[in-house]
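1. Whatever this is, show me its structure:
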Amino acid sequence: MLARNVPGESVKGVLLDVNRLTEERLDELLNKFLKDFKEGWLDKEGFVMTDMNCNVGLLTVAEGAESCVRVALLPHGGPSALYFSRNQVTTF
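-> The predicted model follows:
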């Protein structure tokens, strides 16, 4: 994922430091997200509106699923081993 697509410097730091990425660090990140959510501090950009996040996102479920469905329906022999962000091939 591109760093610009991830809100929050602490999140970027955890996800981009793959050599130190552990289950415990991911748990810490999830707990921080839940705390921020409960306190209304989430940066909305890029989130998908769902019941799980009380519809605080910017994208509809259809918009959020569009990229996944498009990649899942690529024909055999199509692009592989690539990262897609919002329907565009991009770098990690």
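2. use CA for all of it now, contacts and neighbours both
-> Noted.
3. Just the buried residues of the longest helix anywhere in the chain, please?
-> When the chain is parsed with DSSP state H, its longest helix is helix 23-38. Residues of helix 23-38 classed as buried by neighbour count (16 or more other CA atoms under 10 Å): L29.
4. Could you pull out the buried residues of the helix or strand that that helix is followed by?
-> Using DSSP states H and E, the next helix or strand after helix 23-38 towards the C-terminus is helix 61-72. Within helix 61-72, the residues scored as buried using 16+ other CA under 10 Å are G64.
5. C-terminal to helix 61-72, what's the next element?
-> Using DSSP H and E, the helix or strand that follows helix 61-72 in sequence is strand 83-85.
6. So which bits of the very next helix or strand once past that following strand are buried?
-> For strand 83-85, the following helix or strand on the C-terminal side (DSSP H and E) is strand 88-90. Buried residues in strand 88-90, counted by 16+ other CA under 10 Å: none are found.
7. run this one through as well so I can compare:
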Amino acid sequence: MAKECLETNYYGVKRMTEAFFPLLQYSKSPRIVCAKGVLSDTEHLTEEKIEEVINQYLKDFKEDSLQAKGWPSLMSAYILSQAVMNAYSRIMAKKHPSIQINCICPGYVKTDISYNRGVFPAEEGAKSPVRLALQPDNSPSGLFFVRKEVSSFK
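-> Reported below is the predicted structural model:
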């Protein structure tokens, strides 16, 4: 299940993003909005580093040593998939400066993954990613937003 989660939430999004880059080049206002610790070193962050972290996680998962190695105890694959997606978006923002690429945490939204215990209804959670997708040209890129505010990747 951990591998499936990472396959969907990171590798699936990564493949889709890479497939769309050529099409985004034709847009006058291209945007990508992707809905944190070991991957916060933006200066030395590479796709290879992301792969290293994922492979180490999967190794520790198979060895049943997640807790001993300091990985989150709850929903660790999901948390990691989001962290590597955030890291990947920063790499892509540097690689494609003509495209606005940002990450967003919409907040604790009432969805299946939160067992509908979230604070915000889905419609409210959708507002922040839509706002980023519709921001004016020459707006910031390579940032992480929590709802409407710029936040640290840490």
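8. quick revisit: which elements pack onto the longest helix of structure 1?
-> Secondary-structure packing of helix 23-38 of structure 1 (3 or more CA pairs under 8 Å, 6 or more residues apart in numbering; DSSP states H and E): helix 9-16.
9. Who are the packing partners of the helix it packs on?
-> Looks like helix 9-16 of structure 1 contacts helix 23-38 (3+ CA pairs under 8 Å, 6+ apart).
10. which residues of structure 1 does the host helix or strand of F20 of structure 2 align to?
-> In this structure, F20 of structure 2 sits in helix 13-24 according to DSSP H and E. Under the alignment (TM-score structural alignment), helix 13-24 of structure 2 falls on nothing in structure 1.
11. now swap in stretch 118-132 of structure 2 and tell me
-> Aligned using TM-score structural alignment, stretch 118-132 of structure 2 spans residues 57-71 in structure 1.
12. hang on, the earlier thing: what's the following helix or strand after the helix holding F20 of structure 2?
-> Remark: after helix 13-24 of structure 2, the chain's next helix or strand is strand 31-34, criterion DSSP H and E.
13. ok, and what's touching that following strand?
-> Here strand 31-34 of structure 2 makes contact (CA atoms under 8 Å, 6 or more residues apart in numbering) with 24, 85-86, 89, 99-104, 129, 132-133.
14. rewinding a little: and the contacts of the match of stretch 118-132 of structure 2?
-> The contact list for stretch 57-71 of structure 1, computed with CA under 8 Å, 6+ apart, reads 44-50, 84-87.
15. Using PyMOL, make a named selection holding only the buried ones among those residues.
-> With 16+ other CA under 10 Å as the criterion, this PyMOL line picks the buried residues out of these:
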select buried, resi 47+48+49+84
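16. The closest residue to C105 of structure 2 other than its chain neighbours and N86 of structure 2, how far apart?
-> Nearest residue to C105 of structure 2, sequence neighbours excluded (CA to CA, 6 or more residues apart in numbering): V146, at 4.7 Å. As judged by CA to CA, to the nearest Å, V146 of structure 2 and N86 of structure 2 stand 12 Å apart.
17. ok, now which ones touch Q88 of structure 1?
-> Contacts for Q88 of structure 1 (CA under 8 Å, 6+ apart) come out as none.
18. Matching it against structure 2, which residue comes up?
-> When structure 2 is aligned by TM-score structural alignment, Q88 of structure 1 is paired with E149.
19. That match and G118 of structure 2, how far apart?
-> Remark: distance between E149 of structure 2 and G118 of structure 2 (CA to CA) = 19 Å.
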